[in-house]
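Trainee: quick one: sequence plus predicted model below, questions after.
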Amino acid sequence: MSSSLFLPKMIKIGEGALLEVGEVAQHFQATHVFIVIGSLLKNGPIRDQLDECIRKQGLKATYFSNFSGEPTTEHLQDALLSIDECKADCIVAIGGGSVIDLAKAVSMFAFHQHVSLDDITQLKKITRLPLIAVPTTAGTGSEATKITVITDVESKVKKNPGHPDLVPDAAILDARLTVSLPKHLTAYTGLDALAHAMEAYVSRLATPLSDFYALHAMSLIGESLESAYHNGEDLKAREKMLLASCYAGIAFSNASTNLAHATARPLGARFDIPHGLSVALTLPFVIEFGLESGKERYANAAKALGINKEGTDEQLAKALLQMVKEYNAIFHIWADGYKYFEGENIEAVLPTLIKDALSGNGIATNQKIPKAHDIEGIYREMFLEIQKHN
């Protein structure tokens, strides 16, 4: 069976690459760019730099920042009304994965107004506006993926449809944009990138092409995540993490995530937990669940991350599990998770979490297919570990 790989047409990386946004937009024959930008970035030096480089290229610009948190169907409708008014012909997304996900949906629904999120995977071809993605976090890899994550405000379910035509046309990776990212967000997004790469590598849909990017992403993360966390001004570490995030995005976009993301999404939707944190909370227990069936792949992942240990595949796989647990301890993941569950009736919501996890993407691609009781076990172990650290 043949393998295929979908990724952006253009990837630029380097300090100051943000200033090339105008030139890239012109490459896609833009005259008026619709800039979807995080609310914290809409006023400040990034906005000033954008204004300057867009003005130099003689382009018009309309900014949209009327949203916060992870994107919802309401945010999408607001953005579509705004782009319809300004008649922009290119979209630039500057921010974290939530911003880029929203921009993807806007680029498509500007042309397909009567299509639902659930219909996306059934479309043979998607016509959309050119899309340039500029990540300000190193984690989601959304700048290189075919997936958009939008929460339906009515059902409170995170929809994550994918289609090859949703991959952004260009990704611009500028490490300077991640330097001001707080330590806890550096950790959340970095562990999300790790989960993307690891899950893509152990996925049933993994190919030699996706493996290449997954293993390189893990290697870069092993070299740079702790440095980026402890010293946010380390531009080399920041750039490595940006590249790792992009590589991991390419890997999972083509091979799929699996159980860690399937169990994390309901947590984010029900408790408003940042995506990277929710994935970090579930990942150790998902690895533990699939350790025996995927030990050879987990052993290779351990080597890619730089675990210098001799032993059998099982021993290396267990060393990987221990490393992920140590990351969660170093980055205060358990304590941060506790804040979102404190005072919640976990027993009451557990059946819904299990149902939502089983109904989402990532179950069938897991090496070991989980049943409802397996999902319950993962959640119970996670809640128990969180309680231990508080």
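Mentor: On my side now, so go ahead.

Trainee: use CA for all of it now, contacts and neighbours both
Mentor: Fine.

Trainee: tell me, how many residues neighbour S4?
Mentor: S4: 10 surrounding residues under other C-alpha atoms under 10 Å.

Trainee: what's it in contact with, if anything?
Mentor: Under the criterion of C-alpha atoms under 8 Å, 6 or more residues apart in numbering, the neighbours of S4 are 209, 254.

Trainee: so which strand or helix has it?
Mentor: In this structure, S4 is located outside every helix and strand according to DSSP states H and E.

Trainee: what about it, distance to E344?
Mentor: 44 Å (C-alpha to C-alpha, to the nearest Å).

Trainee: ditto for E226
Mentor: 32 Å.

Trainee: list of residues touching the top helix by length along the chain?
Mentor: In the chain, taking DSSP state H as the definition, the longest helix is helix 208-230. Taking contacts as C-alpha under 8 Å, 6+ apart, the residues outside helix 208-230 that touch it are 3-5, 183-184, 186-187, 190, 194, 196-198, 200-201, 234, 237-238, 240-241, 243-245, 247-248, 250-252, 254-255, 301, 304-306.

Trainee: in the stretch 101-250 of the chain, which spans are helices?
Mentor: Counting by DSSP state H, counting those that start in this stretch, one finds helices in the stretch 101-250 of the chain at the ranges 183-202, 208-230, 235-255.

Trainee: second one coming, line it up with the first:
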Amino acid sequence: MSESFFFHSPVKVFVEKDPYEVLSDFLSDSCRIGVVSGKVAILKTGFKEFLLKRFPDKEFFFYDDISENPRINEVIKGGRFLRDSKVEKVIAFGGGSALDAGKACSIFATNNRPFYELMADNNYEKPIPLLAVPTTCGTGSEMNHYSIITDLEKMDKVNFKKPDLFPKYAMLWSEYLKSLDETLLLWTVYDAFSHAMEGYLSKRSNPFSDILAIEAMRLILTNLKSYSNSKKLNLSKLLFASSLSGAVILHTGTTILHALGYYLTNVHGIQHGLANALLIPRYLMMCEGKGVEKIDVIRNIEKELHFSIVDSIKDVLGDRLIKLLSGVDTEKMVDYASNKPNSLSTPFVVTKDYILRHFS
């Protein structure tokens, strides 16, 4: 934990507040509204129909060409669409991919420039104000200024971030999670736990982020225990925990676990949350093997609940916990992850041999 630290979270968050009230406030001074999403959730949840029916005085421009892992060309194209549509506000609706893409589109709308040029430059026009509406309980993107974008040519995920990319508003409405496939929902829960756990153990953690991380882990584990016993989940609490985790990694970043997961997604097409679930048991063993003291706090939470994150992962994945990693070139995976900025926040010195030992 850092001895000297700061804590900053500028997002105005509305938890389970009537969406009409939240949107009315956000859109009050605007007429032309851009909406960035994927193609499915916005229809399954009824959100598109809701906007068109409840706000007949607004003109909406929908951009739904966002992939599960948003690509550079998609956010450049989305930025152009918002710019040409002359929108005054942006709503990003969906899972982490849609929220990350929405943030990126909002800044490319005001900056007609190549991706990496804008990424490297601190002089730019401010993005269009954005409201983030998560439809999964794993992203936390609504709480931070990160935009994880896939570079297909380099087979890499890059973190496009700017101080001005924070959403103005975040709307947590758990009803939108009910249309999510149960399996995908669980993957996103593991992603949220990974954010909280990695953030708590990170070299960059601070007392504020630790408080949020502990509460997020406790909420998630309580719900996963309930799911293990009765197949029931409290979506509202999981969505809240996900946002807490998003605020955690805003300050701590993630660690080599996430970098390893990026490789599994980029090269093997394993869904991001599932990739993290595969890695969590091994990462905990790595931390214990290096004597990371804060791991004891996580173990104490598990003892209090008589349930562990590894119990949950084994219960849900079964033999897939081993099979899904059987065809992975672990040396290439570790080489890739070791060179990602995430690895610098890992609470022990990262060496290739030590990481590989946990995949043998």
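Mentor: In hand now; what should we look at? In this text the structure is predicted, and so the values were computed from the model without any measurement.

Trainee: drop the TM-score for these two in here.
Mentor: Overlay of the two chains. TM-score (TM-score structural alignment, normalised by the length of the second structure): 0.90; 357 aligned residues with a C-alpha RMSD of 2.6 Å.

Trainee: quick one on the thing from earlier: how about the longest helix of the first structure: buried residues?
Mentor: 210-229 (16 or more other C-alpha atoms under 10 Å).

Trainee: in which helix or strand would I find A98 of the second structure?
Mentor: Going by DSSP H and E, A98 of the second structure is in helix 96-108.

Trainee: mean deviation (superposed) between that helix and the first structure, please.
Mentor: Here the mean offset of helix 96-108 of the second structure against the first structure after fitting is 0.7 Å, by mean C-alpha distance after the TM-score superposition for the first structure.

Trainee: that helix versus helix 182-201: what angle between them?
Mentor: Between the direction of helix 96-108 of the second structure and that of helix 182-201, the angle (axes from the mean of the first three to the mean of the last three C-alpha atoms, to 10 degrees) works out to 70 degrees.

Trainee: next one: helix 96-108 of the second structure to chain centre, how far?
Mentor: On the basis of C-alpha atoms, centre = their mean, to the nearest Å, the separation between the geometric centre of helix 96-108 of the second structure and that of its chain is 12 Å.

Trainee: mind listing the strands for the second structure?
Mentor: Counting by DSSP state E, the second structure forms strands over residues 12-15, 32-37, 59-63, 89-94, 130-134, 146-151, 156-161, 169-172, given from the N-terminal end onward.

Trainee: make a markdown table from these and add mean neighbour count to it.
Mentor: Written out in a markdown table, the entries for the strands of the second structure read as follows (neighbours: other C-alpha atoms under 10 Å):
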| stretch | mean neighbour count |
| --- | --- |
| strand 12-15 | 16 |
| strand 32-37 | 24 |
| strand 59-63 | 19 |
| strand 89-94 | 27 |
| strand 130-134 | 28 |
| strand 146-151 | 22 |
| strand 156-161 | 18 |
| strand 169-172 | 24 |
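
Trainee: redo those strands as a markdown table? Include distance to G102 of the second structure.
Mentor: Supplementary listing: these in a markdown table, determined by distance: least, C-alpha to C-alpha, whole Å:
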| stretch | distance to G102 of the second structure |
| --- | --- |
| strand 12-15 | 17 |
| strand 32-37 | 5 |
| strand 59-63 | 9 |
| strand 89-94 | 5 |
| strand 130-134 | 8 |
| strand 146-151 | 9 |
| strand 156-161 | 12 |
| strand 169-172 | 13 |
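
Trainee: which one of these lies closest to A104 of the second structure?
Mentor: Between A104 of the second structure and the strands of the second structure, the shortest gap by C-alpha to C-alpha is with strand 146-151, which sits at 6.3 Å.

Trainee: looking at the strands of the second structure, spot the one closest to Y354 of the second structure.
Mentor: With C-alpha to C-alpha, the closest approach to Y354 of the second structure among the strands of the second structure belongs to strand 156-161: 23.3 Å.

Trainee: state the span of the first structure onto which the closest one is aligned.
Mentor: Aligning strand 156-161 of the second structure against the first structure (TM-score structural alignment) gives residues 157-162.

Trainee: same check on stretch 88-98 of the second structure?
Mentor: Residues 89-99 of the first structure are where stretch 88-98 of the second structure aligns, with TM-score structural alignment as the criterion.

Trainee: now do the contacts for the most centrally placed residue in the second structure.
Mentor: To find the centre residue of the second structure, average its C-alpha atoms and take the closest one (C-alpha atoms, centre = their mean): that gives T139, at 2.6 Å. In this structure, T139 of the second structure makes contact with 95-96, 188, 191-192, 242-243, 246, judged by C-alpha under 8 Å, 6+ apart.

Trainee: make it 7 Å
Mentor: For T139 of the second structure, the residues meeting the contact criterion (C-alpha atoms under 7 Å, 6 or more residues apart in numbering) are 95-96, 192, 242, 246.

Trainee: ok, those residues vs T265 of the second structure, which is closest?
Mentor: Checking the contacts of T139 of the second structure against T265 of the second structure by C-alpha to C-alpha gives G96 as the nearest, at 14.2 Å.

Trainee: now that closest one. Nearest residue, chain neighbours left out?
Mentor: Once flanking residues are discounted, G96 of the second structure sits nearest to T139: 4.7 Å by C-alpha to C-alpha, 6 or more residues apart in numbering.
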